[in-house]
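Novice: what's the 3D shape of this:
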Amino acid sequence: MADFLDAPGVGAAFVEIIKSAEEQISIITPYISLTPHNLKYLQSIDSKKVPIDIVYRSDTTPNPEDLAFLKQLQSARIYKCDDLHAKCYMNEQFGVITSMNLYKHSQSNNWEMGVRFSRETDPDLYAQTSEEVDRILQASSPENSGRTATTATANQRTYEPRKPTRTISPKLKVPPKKGLLEKALDSVRGEVAYCIRCGETIDYNPEKPYCPKCFASWARFNNPDYKEKVCHKCGNKHTTTKTRPVCNDCYKTYYR
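Specialist: Down below sits the predicted model:
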């Protein structure tokens, strides 16, 4: 369930987003002026090579020292977006939609509020926010391009989601070891399987082990090694991934 945050709560949630990230961080804020703590946490997560997408408003000028700091982060990509007013901070686990800019004065002096939501307990809100963050990124241009978003066209997309480097295990492309009767029944009625995130019943396909809703959420960060909760084959609770969507028992039974 989403939680209400006051100004200190928003600041604490931002730090938690940075510290707990393992796959991706998105920072959407019209104005940027970093506190010493912001600098330290961003630098620490950069050492772990966690990708960071940062978008600020194109007609603003971040503190030059802060901008120079962000540019030297090896895993950061910085963008400008026309007419940006939204403030949103998120990683692969949870996010915050808030009134507060990532700005020293805002964090120390302003009355601010926000809402914290989780991918696990608020999947629809998380997925919709992720999609909107993607739209903002697609409407943005690289900070050093000298070109604002209004001049970008559909054929000149400057933002591309980060691509995973691993693919599904070749062994899982082989049909399960079943008898002729089982195969005949499956060919007629389709083989029942389970979404590895929510457990919903879906067609068996180890290359596409998500229901449509969970796939939209997974595709936001596109990490084939992110840990899920359900075996695609048996539907029981097990740690699985898109790369390995079946539990060890099912793997041994059907693929070895």
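Novice: please count neighbours and contacts with C-alpha atoms only from this point.
Specialist: Noted.
Novice: for the host helix or strand of A184, give me every contacting residue.
Specialist: Take DSSP states H and E as the rule and A184 turns out to sit in helix 180-189. Outside of helix 180-189, not a single residue reaches it under the criterion C-alpha atoms under 8 Å, 6 or more residues apart in numbering.
Novice: how far off centre is it?
Specialist: Using C-alpha atoms, centre = their mean, to the nearest Å, the distance from the centre of helix 180-189 to the centre of the chain it belongs to is 38 Å.
Novice: show the subsequent helix or strand relative to it.
Specialist: Defined by DSSP H and E, the subsequent element after helix 180-189 is strand 192-194.
Novice: and that next one, what's buried?
Specialist: Using 16 or more other C-alpha atoms under 10 Å as the test for burial, strand 192-194 gives A193, Y194.
Novice: what is it packed up against?
Specialist: strand 201-203 (3 or more C-alpha pairs under 8 Å, 6 or more residues apart in numbering; DSSP states H and E).
Novice: what element comes up after the strand it packs on heading to the C-terminus?
Specialist: Toward the C-terminus from strand 201-203 - assigned by DSSP H and E - lies helix 212-219.
Novice: elements contacting the helix or strand following that next one?
Specialist: Remark: after helix 212-219, the chain's next helix or strand is strand 228-230, criterion DSSP H and E. Counting by 3+ C-alpha pairs under 8 Å, 6+ apart, the packing neighbours recorded for strand 228-230 are strand 237-240.
Novice: here's the other one to compare against:
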Amino acid sequence: MATFLHDDNLNAEIGRVFREANQQLVIISPFIKLHSRLKDELKSKEHPHKIAITVVFGKNEKRLEKSLGPEEFNFLKELPNITIKYNERLHAKYYANEKTAILSSMNLYDFSQNNNIEFGILTESSLLGDISNNLTGLTLDRDAQEYFQKVTGNSRTVFSNKPVYQDGGMLSKVFKKYVAFETEVDELSEQILNTEKKKVKPRSKGVQAEVNGVTGYCIRTGVEIPFNPKKPLSDKAFRQWNRYKDKDYSEKFCHFSGESSNGNTSVSKPILKENWNEAKKYISS
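Specialist: Sure, this is the predicted structure:
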């Protein structure tokens, strides 16, 4: 059975995929920034080590932190049974657990969930569904599953955690006691967590921002704009922000330096704390 999803229904069903995952969870999206609700679903799992999570992301081959930021990676790397893969050609989006799958236009990115026009196709499998599909030839869910298994298989593993179980002798396969997890592969920490911050460009002292054209950066897109903490968005980004006018909505960049803010800037606080003392020198009195 296939169901067309959009708007709140799409977000709700993706949440259900996370919530009802008891054996496996597949997340395939070029860009990943989990909504807090989805993180809460994963945090609330009673036995997270029993859920094999596979994440495939893509794009930005030389700047992986633009597709999977430090905050997201720090969260994911604490999950005990997870494999993270990278595919530079990835553009598809697919979210699935052992019973339900969603083919979608939407990146698993909180901004996309809150702002963009997106759609999805939901498929659900059951014993009855499998029998009817075999009889009628309707195999959308199986075709999608097989395709994305190939995508996953052709993607490079860049991080993995595996659960460790206590040795219980002959009965260990039946009565396994989870004790910890160990990291088997880690190519991401160096690339994502140890990325050098973008250097602050030299600024001429004693100038007024708007009058002398000191460079600033849009806190949503990172493009260069005049430095003015009261107007830290480009015209296009402002039109997007103005739909909801949430001054505390987390943005991506520091208005003063242009470096990634990892969600620690907003219209109300457009400059990272560590840059504030320097930035005050260029704010018009």
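Novice: still on that earlier bit, in structure 2, what range does the helix holding A184 of structure 1 match?
Specialist: For helix 180-189 of structure 1, there is no aligned range in structure 2, judged by TM-score structural alignment.
Novice: run through the helices of the stretch 101-250 of structure 2 in chain order.
Specialist: With DSSP state H, counting those that start in this stretch as the criterion, the stretch 101-250 of structure 2 has helices at 110-115, 127-136, 140-153, 188, 209-212, 235-241.
Novice: just say which of those helices is most tucked in.
Specialist: helix 188 (a mean of 19; mean count of other C-alpha atoms under 10 Å).
Novice: in structure 1, what range does that one match?
Specialist: Going by TM-score structural alignment, helix 188 of structure 2 sits over no part of structure 1.
Novice: ditto for stretch 76-87 of structure 2
Specialist: Going by TM-score structural alignment, stretch 76-87 of structure 2 sits over residues 70-81 in structure 1.
Novice: can you tell me what sits against the matching stretch?
Specialist: Under C-alpha under 8 Å, 6+ apart, the answer for stretch 70-81 of structure 1 is 43, 46, 49-58, 136-137, 139-143, 148-149.
Novice: now those: which count as buried?
Specialist: By neighbour count, with 16+ other C-alpha under 10 Å, the contacts of stretch 70-81 of structure 1 hold 43, 46, 49-58, 136-137, 139-143, 148-149 as buried.
Novice: quick revisit: closest to L38 of structure 2 out of the helices of the stretch 101-250 of structure 2?
Specialist: Between L38 of structure 2 and the helices of the stretch 101-250 of structure 2, the shortest separation by C-alpha to C-alpha is 9.7 Å, and it involves helix 110-115.
Novice: mean shift between the closest one and structure 1?
Specialist: Once the two models are superposed, helix 110-115 of structure 2 sits on average 0.4 Å from its counterpart in structure 1 (mean C-alpha distance after the TM-score superposition for structure 1).
Novice: off-centre distance for that helix?
Specialist: Worked out by C-alpha atoms, centre = their mean, helix 110-115 of structure 2 lies 11 Å from the chain centre.
Novice: who's in contact with that helix?
Specialist: N11, K33, L34, H35, M106, E118.
Novice: which stretch of structure 1 lines up against that helix?
Specialist: Using TM-score structural alignment, helix 110-115 of structure 2 pairs with 104-109 in structure 1.
Novice: same check on stretch 241-249 of structure 2?
Specialist: Using TM-score structural alignment, stretch 241-249 of structure 2 lines up with nothing in structure 1.
Novice: could you do stretch 215-228 of structure 2 as well?
Specialist: Using TM-score structural alignment, there is no partner range for stretch 215-228 of structure 2 in structure 1.
Novice: all strands of the stretch 51-200 of structure 1, in order?
Specialist: 52-57, 76-81, 88-91, 94-98, 102-103, 113-118, 141-142, 192-194 (DSSP state E, counting those that start in this stretch).
Novice: does anything pack onto the fifth one? Which helices or strands?
Specialist: For strand 102-103 of structure 1, the elements it packs on are strand 32-33, judged by 3+ C-alpha pairs under 8 Å, 6+ apart.
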